[in-house]
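**Q** fold the following.
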Amino acid sequence: MTTTPLADRYGRVATDLRVSLTDRCNLRCNYCMPAEGLDWLPDDSVLTDDEVVRLITIGVERLGIREVRFTGGEPLVRRGLTGIVRRTRALGDGLELSITTNALGLARTAAALAEAGLDRVNVSLDTVRRDTFETITRRDRLHDVVAGLEAAQAAGLGPVKVNAVLLRGTNDDQAGELLAWCLERGYELRFIEQMPLDAQHGWSRTGMVTAEEIFDRLARDFTLTPASEPRGSAPAELFLVDGGPGTVGVIASVTRPFCGDCDRVRLTADGQVRNCLFAREESDLRAALRAGAGDEEVAGRWVAAMAGKRAGHGIDDPAFLQPDRPMSAIGG
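**A** Below you'll find the model as predicted:
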């Protein structure tokens, strides 16, 4: 079978597939969605387990995908998750499989996910203070996240990575505290600049805590030195903490964009290809699947969708418009 790379007109090739399994979430983080939640996708518009696995299979066998990360919403609320992971693992041991999760329920499922073939987890956690966690997520569930992290580590889903967003006036004074907590437990922390992907469209550049501010806050407690290995297509700039071996990463998607090295493509829960996190256009693969299209035709549509990828996300452009879909409906 001939493999056709998912290449764009700038020479970038997508090998990392992010698959959103649901737009639903059991937290209500205030930088992502309103307290009352959102109007979820109708059940019949969401890809079935078989459709998800078929598209992943096309991506791996025909289009050169080498990494698959399952996202949401919150992927752990997808009932068929373990089966999807198991069937994806059957496509090859060399495939890297991971999940981005808020870790609610991970204590129950980590062992089964590891047994099914998942390699590792990224857990979203912005604070280790119970009151701040409740302020941000509108839920008193920090203990469940901590238990989920511990279970993931015990199940061998490592390295366990933690993704954190600093919010001005809420947790931006806790960067050093969170890093110390992660280092003590062997988790790899990544700070991420807040991106304009909230459902409320309330993001502002002036309100965002920048990478430079993150470095300033960490420098109060730690000495950071750049890690020796090149970043490549990885989004995080990696630093040794106090000489190592512990590290911390900073993902400066807004102020230090890495679009030129992007190797990602996204599939939404309702079967739309997004060639950029900030794209305002999507390409419908679900309709083709349900109309009886063969794998070759679906692959061709996917290749065509990638060809139109823009050079960058354009956040600095005065004409930039935030995507209509929020992060919870796109997948990270």
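
**Q** contacts, neighbours, all on C-alpha from now
**A** Will do.

**Q** excluding sequence neighbours, find me the nearest residue to the most centrally placed residue in the chain.
**A** Centroid-nearest residue in the chain, with CA atoms, centre = their mean: G332, separated by 3.1 Å. Once flanking residues are discounted, G332 sits nearest to T71: 6.2 Å by CA to CA, 6 or more residues apart in numbering.

**Q** residue contacts, the one you found?
**A** By CA atoms under 8 Å, 6 or more residues apart in numbering, T71 lies in contact with 18-22, 99-101, 331-332.

**Q** burial of L38, as a residue count?
**A** Burial measure for L38: 16 neighbouring residues, criterion other CA atoms under 10 Å.

**Q** got the contact list for the residue nearest to the centre of the chain?
**A** 18, 20, 71-72, 100, 277.

**Q** Throw those residues into CSV and include distance to A199, thanks.
**A** Below are the contacts of G332 laid out as CSV (distance: CA to CA, whole Å):
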residue, distance to A199
R18, 20
S20, 17
T71, 17
G72, 14
T100, 19
L277, 14
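
**Q** next, the structure of the following sequence, for comparison with the previous one:
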Amino acid sequence: MLVDSFGRVATDLRVSLTDRCNLRCSYCMPPEGLDWLPKPELLTAEEVVRLVTVGVERLGVTEVRYTGGEPLLRRELTEIVAATAALRPRPEVSLTTNGIGLARLAGPLAAAGLDRVNVSLDTIDREVFVRLAHRDRLGDVLAGLEAAVAAGLAPVKVNAVLMRGINDHEAATLLRFCLDHGYELRFIEQMPLDAQHGWRRDDMVTADEILGLLKDSFDLVEDDPRDRGSAPAELFLVDGGPARVGVIGSVTRPFCGACDRVRLTADGQVRNCLFATEESDLRAALRSGATDDELAARWIAAVRVKKAGHGIDDPSFLQPGRPMSAIGG
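**A** Next comes the predicted model:
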């Protein structure tokens, strides 16, 4: 098992398949993009599957979520999903995506064994979308959401980040849109993971502010917190339910004490925390002939030293050198 010194057990594996993305969301990367990882440094599809297999069969991983960058840009995605779904014991297999290309791939991914998707959608206003993402692709994202529902990738979850003065006025509009379409909305506080290192706490729309914006239009009642478990979102029944909305207060309402996640980057580095400043290299070991037992031992050691929390409130906090696009969600 992947157990840290505080007794937390990592069962949820987030795997980045690429650092590339076809959007340029301002809370993630600059409009001109970034220097992408050279292809030889990326794990091959076979290497991804081997490491995931070690995690599932030897280390107790029960959930595998593929992320990026934008994972739909990975050509072998369907084959990777199929190989993951074929593992025993079978993990839950999910995907976090910006939705561009999902209209074409939702059906094949569902057939390969994908269980569900999280789609990032910060606005339903085309002009605001272009301002945030620096690309005119809102129609593609909306089509991807519809295709996910048609393919049975339920529940379809929507992730939204509110930016002060840009889209924070759309909180209630986004929730109404998701309620009307049967999507489950999760608002996420903006985190210090942008490539530009321009994040400022005072600029962030906090969880309390998000709830205040929603309560102007909806009656919200906190769902039973005992059902939350290790999930990052605090859930609220909307207008008596059964529909719910979630708020992920990663900064102001941290949930580190119940965290069950571990991350594998696209170049084969284990990260025991989203905000970790150190990584453990599995790619080098794998390519030098390490056995599955040796890979598992390295992974166990990497998780064992996980810190108690992300430390954003600590004066000594340092933003990770890698941005979110290179870490994976």
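
**Q** now, the contacts of T71 of structure 1 that are in strands?
**A** In strands, judged by DSSP state E, the following of the contacts of T71 of structure 1 are found: 18-20, 99-101.

**Q** most neighbours of all those residues, which one?
**A** Using other CA under 10 Å as the neighbour criterion, S20 leads the ones in strands among the contacts of T71 of structure 1 with 30 neighbours.

**Q** so what does that one match up with in structure 2?
**A** Alignment note (TM-score structural alignment): S20 of structure 1 maps to S16 of structure 2.

**Q** pretty sure its match contacts R271?
**A** No - between S16 of structure 2 and R271 there is no contact under CA atoms under 8 Å: 11.1 Å.

**Q** comparing the lengthiest helix in structure 1 with structure 2, how large is the average distance?
**A** Among the segments of structure 1 that qualify as a helix by DSSP state H, the longest is helix 49-63. Once fitted to structure 2, helix 49-63 of structure 1 is off its aligned match by 0.2 Å on average (mean CA distance after the TM-score superposition for structure 1).

**Q** residue range for that helix in structure 2?
**A** With TM-score structural alignment as the criterion, helix 49-63 of structure 1 aligns to 45-59.

**Q** for stretch 307-318 of structure 1, same thing?
**A** Mapping stretch 307-318 of structure 1 onto structure 2 (TM-score structural alignment) gives residues 304-315.

**Q** what sits up against the matching stretch?
**A** Contact partners of stretch 304-315 of structure 2, identified using CA under 8 Å, 6+ apart, comprise 2-6, 251, 256-257, 272-276, 317-318.

**Q** mean deviation, the helix or strand that the longest helix of structure 1 is followed by versus structure 2?
**A** Per DSSP states H and E, the first helix or strand lying C-terminal to helix 49-63 of structure 1 is strand 67-71. Strand 67-71 of structure 1, aligned to structure 2 and superposed, deviates on average by 0.1 Å (mean CA distance after the TM-score superposition for structure 1).

**Q** the helix or strand following strand 67-71 of structure 1: which residues count as buried?
**A** For strand 67-71 of structure 1, the following helix or strand on the C-terminal side (DSSP H and E) is helix 81-89. For helix 81-89 of structure 1, burial by neighbour count (16 or more other CA atoms under 10 Å) applies to 81-82, 84-89.

**Q** how about the residues you listed in TSV, adding distance to S204 of structure 1?
**A** Listed next are the buried residues of helix 81-89 of structure 1 as TSV, based on distance: CA to CA, whole Å:
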residue	distance to S204 of structure 1
L81	35
T82	38
I84	37
V85	37
R86	41
R87	41
T88	38
R89	40
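
**Q** equivalent range in structure 2 for stretch 241-251 of structure 1?
**A** Under the criterion TM-score structural alignment, stretch 241-251 of structure 1 matches residues 238-248.

**Q** try stretch 267-287 of structure 1
**A** Aligned using TM-score structural alignment, stretch 267-287 of structure 1 spans residues 264-284 in structure 2.
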